[in-house]
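>>> predicted model and sequence below, questions to follow.
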Amino acid sequence: MFKCVAAGCKQVCTGYAALKAHFYRHHNSMPTVALDTSLTKLKCTVPLCNWQCEGIKALVVHLKEHIVEGRQVTCPVKGCTSVFRVKSSFTSHISRKHKNYLENVICETSNEDTQSAASATTKDSSVPDAEDTVIDGPNFSDLYLRNVCMFYIKLQGQHLLPSSTIQNIVEEMQNIHELGQTYSLNRLNLLLKEMSFADEDIAKICDTVKQSDLFSACHTGPMRTAYSRAQCFKDMFKYGEPKKVLLGKDEDRKDRFAYYVPVLNTLKGMLDSKYWQGLMMAPGVSKADVLSDCDDGKVFMSNVFFQENQNCLKLVLYQDAFEVVNPLGSAKKKHKILAVYFSLLNMPPHVRSNTDHMQLVLLCREKDFKEFGHSRVFSELLTDLKILEENGITMADESVVKGALYCIAGDNLGSHCIGGFTENFSTSQYFCRYCLITRSEFQSENPAIIGPERTPETYQSATEQLEREDVTEVQGIKFRSVFNTLENFNVCSPGMPPCLGHDIFEGVLSYDVALYLKYMIVKKKWLTYTILNRRIRQFKYKATDACSKPCAVTPKALKLSGQAVQNWNFLRLLPLLIGDKVQDSQDDIWQLTLQLKDIVDLICAQQISKPQVAYLNVLIQEYLETRKVLFPDNALRPKHHYLQHYPGLILKFGPLIRLWTMRFESKHSYFKRCARQLKNFKNLCLTLSERHQMLQAFLSAGTVTLPTLQIKDGSPFYLELYSEEVKGAVLHFGFTENNTMTPTDVQYNGITYKKGQFVVSRNDESLEFGELILTLVKDESALHFLMRVYRGEFLPHYHMYFVKDETRRLECRHISKLIDMWPLSSYIKDGNRFVPLKHSVLAV
């Protein structure tokens, strides 16, 4: 964020280029002093030229002649230090920067009286003296080196340039710099000789200039080689070096390693950094019977460690395996990597969802993980987690910060692997990690049945039976999880939340919606696949919906082909896409589709009350029973059973959208991009872990925290310019042009708001939507919305809300007074203006 420092200017820019453009447009004039120069003799400022003229215009023309000769010309306006070698650039500069130079300019003159008058005039404090611009000393040298390091570590960690490319850049930049330096020193030498300096003085001056060259000092010193740069980065920044963990020898008698980034070192670096400190949030106070975040669930509330250590660190681990090469090519599974990341629940949800704030824990080849086992791969991690629980981290002020593992997120396959459960979901009798239901019970007449809950005691009993008897599996458990050795964590407490993306969007929703569409198209003949796909393709998606457009539906496919978010958007917008084609709105299959939409809306809620959880439980039971009756030949899948656990899991973990793995999976893209750009697979895990730690070192070097409120292109709010209706709506808020701005775009807690979007403003007797007309930022921190408020009317045929113009009124409201903060887009269908919800909103 760049705030304009000009007096009386409230502009805030989101980038350096925008700030420069703002200064060019609004603060372009140089500090000048009025001086009548019509009869003043002006002297050319070019060395060894004694030409004089009467008039500034003639002086400018004369200076252009010097440029044509190939000489360097300095701008004649006092206070401006711009230097030119191109005539057109000089002309452009004079016309843009000094538009009034004919009337208001101070040049170097040969008239001593004029010089005295100019020097006696009060000087603008914004123009520094030459003495003020002199920078010297070791502090500046260190600052210069740090900035050079920041540039190269950004190229290496964020832009993923290979070390060989960076080395080439360093060498070529130094060569070019030396050429320029040689030319400058030769010109300086000639100039000093013309000024009759002694040879000894000339040599001394040139040597001083050469010795004070910080660019060469950096590039022939710490930045000289890839090794020296890496060492400099480690000394300069908080670089968490990956630790090599020996796993053993493979079948070819080669040593195999996992690369572990010590969690304790990462956490200590985060706690010491002002950047990370600014991202931490204090423990909040929850509303009664409302679940807003993970610390509102029973898992947190019932954990004695978390209750005794209110300010402790709460870790969320995520593990998953991913391919870095073409999964269909000859190298498939050869370079498949198991990755473990962690995030902190101490940070706000919008910060946790940013992949830059997810920390790397471990990288290991999946083949080595399966061969050498959990104990070896996770040995260092478990040691650090135990120390964190028992002893904590000692800070610089000798205070101790403890922490514990809250949960381990992942898809079903990864969670079952880490927890020691069976990974066979198609034939195993016990396929659920939350209860002891069997496959035959699930396929019975009552699909909504739930088996006895798994507990730490039943888990312990099953693992003891495994040790006593010669069996490979007991109640779906194959071995004891190594993470159960932690004092305050157990995989059956529960410690492994579900993932919405895999269970619903790529599971239940994907299979069931494809089934329902087949019924509507093939059996009912309400539409065709061609019409459906044309509507999907031609629909005018808006805002975030346009970033994840649904995929076309393949006629003979058993499931939707889109990714998780694409399938989510497809179900949300399905009534708008084909609602007019549904000839019988009471058809059981159409009602089942709408019921699935309601279930998804509740599960994805950012905040959810306990009565809503109870209602969700009823909806899911009815849905599964109806689904089994209407489609007896299409068996329910294990993910349908996991859906039955969601109400209970929401009560235990809080809103499940806070723990879904799609954001963690986005972290994989960094490593995939890194591997493809570096093209070095010799020791891939080491390369990827080092590059990632370079990126984290670059991010932690920042000193400015992520602002809660970011605005773009703001201008003062002049109340007198607006209508009486607007004046009445903002009457009691105290908005003036001195304390309030009206930005075109505003971002609050990572969410962008724009004019024309809708927000839910009230949900008591009926739902109300506010259309954003104007965003107002008071005192650079308080965000208000001027909204045109509409009463929402529910359309049962679509299970959507629409608004009508006759219900509108103008209202101003602070953002904290909104029921739901998520911005929504509106769509016109059948003469109605629909506002599809992203998720269910909290009832008040």
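Yep, that arrived.
>>> contacts and neighbour counts: CA atoms only from here.
Fine.
>>> in stretch 224-238, which residues are buried?
Neighbour counts over stretch 224-238 (16 or more other CA atoms under 10 Å) mark 224, 225, 229, 230, 232, 233, 236, 237, 238 as buried.
>>> included below, for side-by-side comparison, is a second structure:
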Amino acid sequence: MWRCKDCKRVFSRRSELLKHYKLDHRHYGRGYSYPCSYLSCACRFKTWNALLSHLSRNHPVKQTVTKDLTRFKCPICDFNQLSTERDFFQHIFQHLKNKETVTCVFQDCVYQTNIYENYKSHKYRKHSDISNTFKTGITEKKQLDCGEELCVSSGTDIFDQDSTAQANQDHTFNETDSENLQRDIELKLASVLLKLESSFLVSNAAIDELLQELNYLIGSLSLPVTCRTVTQILHDHLCQFDQSVIEKLARALCETNPVNKAIGDKGSLSSAWRRKQFYKRHFKVVEPEEYILDKKNNKSFQYVSILKSLQQVLDCEVILDQTDNLNCVNKLLQRSSVHTYRSFYDGSFFSENELLCKEESISLILYIDDFEICNPLGTSKRKHKICGLYWILGNLPQGCNSNLSSIYLAALIKTNDLKCYGYEKVLEPLLNELVILEQEGVFVSKLGRAVKGTVQCVVADNLAAHSLGGFVENFTGSYICRFCLAVKTDIQTTEVRSGAFTLRTKSIHADHLKILQEREFPSYQGVKSTSILSHLLYFDITTGLPPDIVHDLFEGVVPFELALCLGVLIKKKYFTLVSLNDAIASFNFKGTDKTNRPHPIALNFEAKKSVGGNAHENWSLIRFLPLLIGHRVQHEEPAWQILTDLRDIVDLVVCPIHTEDSIAYLDFKISEHRTQFQEVFPNCDLKPKHHFLEHYPHLIRQFGPLVALWSMRFEAKHSFFKRVARNIKCFKNVLCSLAERHQYQMAHHLHLSGFPKPLLEVTNVSTVTTDVLDKGIVNALKQKFSNLATVCMTKSATFNGLKYRCGMILIHGSLGGLPEFIEIIQMVILANQLFFLVRKLEGWYVEHYRSYELKTSDKELKLVELQDLTDVYPLEDYRIRGIRLVTVKRYIHV
């Protein structure tokens, strides 16, 4: 029996399981990968051909043979259970990898070596001819019985292996089976076409032409081939038929082909209009609606119903299963310790929200931001600037919303129209539905009841947050903070931690609004108007606008202070800008660090008071700067101390888990950093974002980890709309085109989200016997698994989106308040579980480099499970002036 690892369906033959993969799983999105059909193999592959190649190489089909079987015997360890030449040389190569001396196994050759590459090169240069024979004793013949099975490799298609057996099976299809199969084929074809349109942005005209050619190939051009095939089959079975009957039969086969019927004349997928109607009937399409702002001037915007989208999203079992914290009891269970902040549910704002805390509820996180869909210059600048309003489901566990398909569209408005007509008119349909969600809820068919919900928070940059919240949008005025009543002049002399600034609360904000209305002031203590979101019963402006660390830190404080400090270091001639850029260009970044490597710094960075770059690049620059130029700067240099302390603050802020100790440490580091900055740069005023940063310790206690509410992934969503705009090259009613394309793409994702993405993904494994493994590896394995005969080993594996490779560094435990490091030597897959064969390393913290110096402390190997790690994030090590260093990406709790 064969079982599908994803949907758990059972099949009697391997060929049936593979057909199931090809027909039912072929076009699943969200990074779907095909699993190996063998339960003992954890490999998964992104393409169908890669799966077939793996099965052909590693799991050849068993066939019954009645001839002699050749067995190979290892001349080193006398192991004689090697049935193929390929297995024999893999076994020999394993000896070489263990540095054992091996003599050439071919006749009349005395070559010896203990180096794998040398032996492999010798074999291909001297013994590539198939006439070469093995030495005596290497091979032995064994007579097979009639019923014994032999694994042989075959170059034919997998499905052809069982064709004869399947022809003998008495399996008949009734009319219902035939209709179901035809409907399934039509649905799969529609899924492919929808993917071409929505994901690959192929035009309708191109798809129409493709289908016309395909219809011609299947319906007309293949008719002679079908006639010849039918004639040959009838001839082989000694059947006599009229040629006209054969032609009619062949024509009927071509015309009744399910694909041909779907794409032929008047077929359900034959034209763009018919395809769109088919998508609406069979896929979860929530169409955007156009709302008129000004009919005379042809002003409108696109809105996608949140209630309809929620129904479609929660109708998917995979997504609903992930939202296990819809139940209030589960939320409370997550708060295992009041001193640990892992998510929004650990913050004080969750416990203060009556709906989210006391009832089973839906939590929504909104995001609003402006973006350009093209890059015009001159008078056309900002002509096509668009405001996008997105939302995500806050009930999903942390990390589940990082996929762009989990970010849903609510509205698209031209920025100029938003400024002209205001939030109240533009967001009216959204607010009406949010009020319904709070008071009546949305019906979830899988639960059989309606579930209420509300907005958890609105993620936005400072300008958008102030604009939406009704605060003053001028950051050069007196009141620049939406968290407290600080005056801009006071933030230069007074810290937030001193308690001198009154925090904004719901009652204080209500008083400000009342005074504003009574005295008709343009603004009062930073408040200029009532927020449009105040219509919601369970959402409050003072508790629903979290800070964004992307704009505050990585696009604010970090590039600003980098420019100031690098300018000082260059003037003191520790290095030049050219040498710094050369160091950036020549540094050997590894793995994911290579993807986000910093760009060279512009010549005018001092005048701009910013090093430029996006958030990823600035994060990478502040992290690797000690490794790039740290050896050229004195440890006591004040400007260098500012940069290294800023690096510590960044590590603390991006940490996904916080405790009271880490929050207190962050508060101390921010205060210390402020003092040092003002001492080194007395003539440079603190930016408003420095003041926002001082609120972070208190805000973490209220919102939970701020990295869970940053705008990094939301901004990545803009790329889809920019790509569509470049593709369609038409800006007439561009909002409709963008929204419609997006909704069909989301329908495709929801349709294909029937299977959850597997946590463990491996593309290549080697199954070896423990007899040929190094003694150190065997001893490590036997500490947990004493009776292992074979083991699956791999050099690369992906677990929950994190890729692990041999040579990477992990953190396992702590000693004396410092993390303990281990190096991945090999990875083992046992019962679909990932284990690491590791070597322990000694780590000393080098303060000047803000990194850990690593040395091998123990050559003994140890088997470590993934859940035993202190931190699951894999790290890369770097050689700096002969020292092996590793730099962490976030604060590590030990």
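Now that the structure is in, tell me what you want to look at. Worth saying up front: this structure is predicted, and the values here are computed from it rather than measured.
>>> on that earlier part again, turn the buried residues of stretch 224-238 of structure 1 into a markdown table, columns for distance to residue 555 of structure 1 and secondary structure.
Formatted as a markdown table, the buried residues of stretch 224-238 of structure 1 follow (distance: CA to CA, whole Å; DSSP: H, G, I helix; E, B strand; the rest coil):
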| residue | distance to residue 555 of structure 1 | secondary structure |
| --- | --- | --- |
| 224 | 60 | coil |
| 225 | 58 | coil |
| 229 | 56 | helix |
| 230 | 54 | helix |
| 232 | 58 | helix |
| 233 | 55 | helix |
| 236 | 58 | helix |
| 237 | 55 | coil |
| 238 | 54 | coil |
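>>> which position in structure 2 pairs with residue 696 of structure 1?
Superposed on structure 2 with TM-score structural alignment, residue 696 of structure 1 falls opposite residue 746.
>>> quick check, its match in contact with residue 405.
Yes - look at residue 746 of structure 2 against residue 405 with CA atoms under 8 Å: they come within range, at 6.7 Å.
>>> so these two - more neighbours on which side?
Using other CA atoms under 10 Å as the criterion, residue 746 of structure 2 and residue 405 rank with residue 746 on top: 26 against 17.
>>> hmm, back to that, what's the helix or strand hosting the match of residue 696 of structure 1 packed up against?
Using DSSP states H and E, residue 746 of structure 2 falls within helix 734-751. Contacts defined by 3 or more CA pairs under 8 Å, 6 or more residues apart in numbering; DSSP states H and E place helix 734-751 of structure 2 against helix 175-198, strand 299-303, strand 408-414, helix 712-728.
>>> which of the ones you listed sits most buried?
Per residue and on average, the most neighbours among these fall to strand 408-414, with a mean of 24 (mean count of other CA atoms under 10 Å).
>>> so it matches what in structure 1?
Using TM-score structural alignment, strand 408-414 of structure 2 pairs with 359-365 in structure 1.
>>> with structure 2 superposed, average distance for the matching stretch?
Following superposition, stretch 359-365 of structure 1 is found to deviate from structure 2 by 1.2 Å on average (mean CA distance after the TM-score superposition for structure 1).
>>> next one: that stretch to chain centre, how far?
20 Å (CA atoms, centre = their mean, to the nearest Å).
>>> just stretch 614-622 of structure 1 next, same as before
34 Å.
>>> give me the mean deviation of it from structure 2.
Averaged out, stretch 614-622 of structure 1 is 1.0 Å away (mean CA distance after the TM-score superposition for structure 1).
>>> ok, residues contacting that stretch?
448, 595, 599, 602, 603, 643, 644, 646, 647 (CA atoms under 8 Å, 6 or more residues apart in numbering).
>>> just the strands in the stretch 651-800 of structure 1 please.
709-712, 740-741, 745-748, 751-753, 758-763, 767-778, 782-795, 800-803 (DSSP state E, counting those that start in this stretch).
>>> next, count neighbours for the corresponding residue of structure 1 for residue 843 of structure 2.
In structure 1, the residue equivalent to residue 843 of structure 2 is residue 792, according to TM-score structural alignment. Residue 792 of structure 1: 22 surrounding residues under other CA under 10 Å.
>>> contacts only, for residue 792 of structure 1.
766, 767, 768, 769, 801, 802, 803, 804.
>>> where's the fourth one relative to residue 797 of structure 1, distance?
So the one you mean is residue 769 of structure 1. Relative to residue 797 of structure 1, residue 769 of structure 1 is positioned 20 Å away (CA to CA, to the nearest Å).
>>> which of the two has more neighbours?
Between residue 769 of structure 1 and residue 797, counted using other CA under 10 Å, residue 769 has the larger neighbour count: 26 against 16.
>>> please pull up the equivalent of the more buried one in structure 2.
So, by TM-score structural alignment, residue 769 of structure 1 is matched to residue 821.
>>> again with residue 485 of structure 1
Using TM-score structural alignment, residue 485 of structure 1 lines up with residue 535 in structure 2.
>>> what's the local residue count around that match?
14.
>>> distance of it relative to residue 368 of structure 2?
In terms of CA to CA, residue 535 of structure 2 sits 18 Å off from residue 368 of structure 2.
>>> also residue 735 of structure 2?
16 Å.
>>> about what we covered before: residues contacting the match of residue 485 of structure 1?
431, 435.
>>> centroid-nearest residue for structure 1?
Closest residue to the average C-alpha location of structure 1: residue 354 at 3.4 Å, with CA atoms, centre = their mean.
>>> which stretch of helix or strand covers residue 603 of structure 2?
Under the assignment here (DSSP H and E), residue 603 of structure 2 is part of no helix and no strand.
>>> wait, which of the contacts of residue 792 of structure 1 is closest to residue 365 of structure 1?
residue 801 (49.4 Å; CA to CA).
>>> wait, isn't that closest one in contact with residue 790?
No - using CA under 8 Å, residue 801 of structure 1 is not in contact with residue 790, being 10.9 Å away.
>>> more neighbours: which of these two?
Taking other CA under 10 Å, residue 801 of structure 1 and residue 790 do not tie; residue 790 has more neighbours (23 against 20).
>>> for that one, what are its contacts?
768, 769, 770, 771, 803, 804, 805, 807, 808, 809 are the contacts of residue 790 of structure 1 under CA under 8 Å, 6+ apart.
>>> same question, residue 524 of structure 2
Taking CA under 8 Å, 6+ apart as the test, what residue 524 of structure 2 contacts is 512, 515, 516.
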